[in-house]
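[1] what follows is a predicted structure for the sequence shown.
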Amino acid sequence: MSSHGPTGDELIGIGETAARFGLAGSTLRYWEERGLISPAERRGRWRRYGPRELHRIGLIQLWRDTGLMSLDEIAAVLAGTVRDRTWRSVVLGRLEMIEEQQRRLAAAKEHLEHFLTCPDEHPADNCPVLREMTDVRLARQSA
């Protein structure tokens, strides 16, 4: 077996598969229950995975960790289309959510950077910029 994974028809068990991805075996079983993966071979309780399944597990982990996708979103992308919702619309929805998070993080960063550089010794009480920020927020909430 190569260090990069099984080749050809080689299959590996759930324990080794889970270890290679830094996952618990229960995670793989849960993903199977959710229909996200299925073993290449199953004999009784024993599950074995090949290159195709390893790729799919890697995609799920990648999308969950770096794409911040939920398992429902991942299931929809893997299925292609679910209830008139295409995988593209799922990905576009996730991108919109990430962009909103980026806007909120940029605003938080700006606020905190100002807080650190405010010349007033007690900026929470006396900073005019922070006072303006809270006044704008209050006006927005009251509207």
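    Cool, the structure landed.
[2] C-alpha from now on. contacts and neighbour counts both.
    OK.
[3] on the three-state scheme, the residue nearest in space to the middle of the chain is what?
    What sits nearest the mean C-alpha location of the chain, by CA atoms, centre = their mean, is Leu68, with 2.0 Å. Here Leu68 is recorded as coil under DSSP: H, G, I helix; E, B strand; the rest coil.
[4] and here is the other one:
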Amino acid sequence: MEHLYSISEVARAFGVSVPTLRYYEECGLIQPTARRGRVRHYDRAALEQLAYAQLWHYDGMMPLADTAAIMTSKHAPERHALITAQRDAVQERIDRLSRAAAMLRHMLQCPADHPLSCPVTGAYIHSRVDATLAGEEPPNPPSPTCPHGARPPDAHPHPRTVNAPMRTSAVTSRSHVQRQHGSRGRSETVWPGSGARFCPADHVTV
């Protein structure tokens, strides 16, 4: 006879609470194999169903409602629509976190005594206010272009010269210029009106 696991054993093994397992049952994610008295018990197949639910809910970060819809769907297009929506939401979050990490790296590397005294950060603040008043999307926050104390490998050795053509960004409403450097294709954002175009931490001189 196959071994059955009590609800408390399952909760402890899978790192969830007993009320959570009961709620999963209400959502249709799992069902107990048997009841002994008032205690729910689960067999191996039920545990695999629980692991399958955790795949979507924990690993895929899907809401319980979408998890239940996927687990009960009978056709791939239904699942794919939900998966695509979640993938796009996760990717958007990843992009936001990446921009946040880049901004924080810039702030850590910048030697300015006050962040607003950094020409890159100060120019960004001005551009963000201008974009907001114009009803436009704000520009991306400042980010480091190379490690502190290092000169970009493809930068021209003379600080006032840029050995690359200048082109105007397609997003002209943000009033900034993109410069492409060398065969590496590295780009930097130059915010006009800042009074200076060089952040000591980034070592980007234009």
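    Received the coordinates, thanks. Just so it is clear, the model here is predicted, and its values are computed rather than measured.
[5] find the nearest non-adjacent residue to the residue nearest to the centre of structure 1, please.
    In space, and not counting its chain neighbours, Leu68 of structure 1 is closest to Arg94: 7.9 Å by CA to CA, 6 or more residues apart in numbering.
[6] coming back round to it: how far away is the counterpart of the residue nearest to the centre of structure 1 in structure 2 from Met1 of structure 2?
    Structural correspondence for Leu68 of structure 1 with respect to structure 2 (TM-score structural alignment): Met61. According to CA to CA, to the nearest Å, Met61 of structure 2 stands 36 Å off from Met1 of structure 2.
[7] before we move on, what about Lys74 of structure 2?
    Where Met1 of structure 2 is concerned, Lys74 of structure 2 sits at a distance of 32 Å (CA to CA).
[8] next, the mean deviation of the lengthiest helix in structure 1 compared to structure 2.
    Criterion DSSP state H: the longest helix present in structure 1 is helix 87-117. For helix 87-117 of structure 1, the mean deviation from structure 2 after alignment is 0.8 Å (mean CA distance after the TM-score superposition for structure 1).
[9] give me the buried stretch members for that helix, please.
    Judged by neighbour count using 16 or more other CA atoms under 10 Å, the buried positions of helix 87-117 of structure 1 are 87, 90-91, 94, 115.
[10] ok, those residues vs Glu73 of structure 1, which is closest?
    When those are ranked by distance to Glu73 of structure 1 (CA to CA), Val90 comes first, at 6.3 Å.
[11] how near is the aligned residue in structure 1 for Gly15 of structure 2 to Trp31 of structure 1?
    Alignment note: Gly15 of structure 2 maps to Gly22 in structure 1; criterion TM-score structural alignment. In this view, Gly22 of structure 1 and Trp31 of structure 1 are 15 Å apart by CA to CA.
[12] quick one, what contacts the aligned residue in structure 2 for Trp87 of structure 1?
    Trp87 of structure 1 maps onto Arg79 in structure 2 when the alignment is built from TM-score structural alignment. In this structure, Arg79 of structure 2 makes contact with 69-70, 73, judged by CA atoms under 8 Å, 6 or more residues apart in numbering.
[13] in helices, which of those residues fall?
    In this view, the contacts of Arg79 of structure 2 that belong to helices under DSSP H are 69-70.
[14] if you rank the contacts of Arg79 of structure 2 by neighbours, which is first?
    Counting neighbours by other CA atoms under 10 Å, Ile70 comes out on top of the contacts of Arg79 of structure 2 with 21 neighbours.
[15] how much space is there between Lys74 of structure 2 and His80 of structure 2?
    Lys74 of structure 2 is 11 Å from His80 of structure 2, by CA to CA.
[16] what residue of structure 1 matches up with His114 of structure 2?
    Using TM-score structural alignment, His114 of structure 2 pairs with His122 in structure 1.
[17] next, count neighbours for its match.
    Neighbours of His122 of structure 1 using other CA under 10 Å come to 10.
[18] likewise the one 4 residues further on?
    Applying other CA under 10 Å, we find 12 residues neighbouring Asn126 of structure 1.
[19] which non-adjacent residue is nearest it?
    Spatial nearest neighbour of Asn126 of structure 1, excluding adjacent residues (CA to CA, 6+ apart): Asp120 at 6.8 Å.
[20] next: Leu82 of structure 2.
    The nearest residue in space to Leu82 of structure 2 (CA to CA, 6+ apart) is Asp66, at 6.9 Å.
[21] what secondary structure does the one you found sit in?
    For Asp66 of structure 2, the assignment made with three-state DSSP gives helix.
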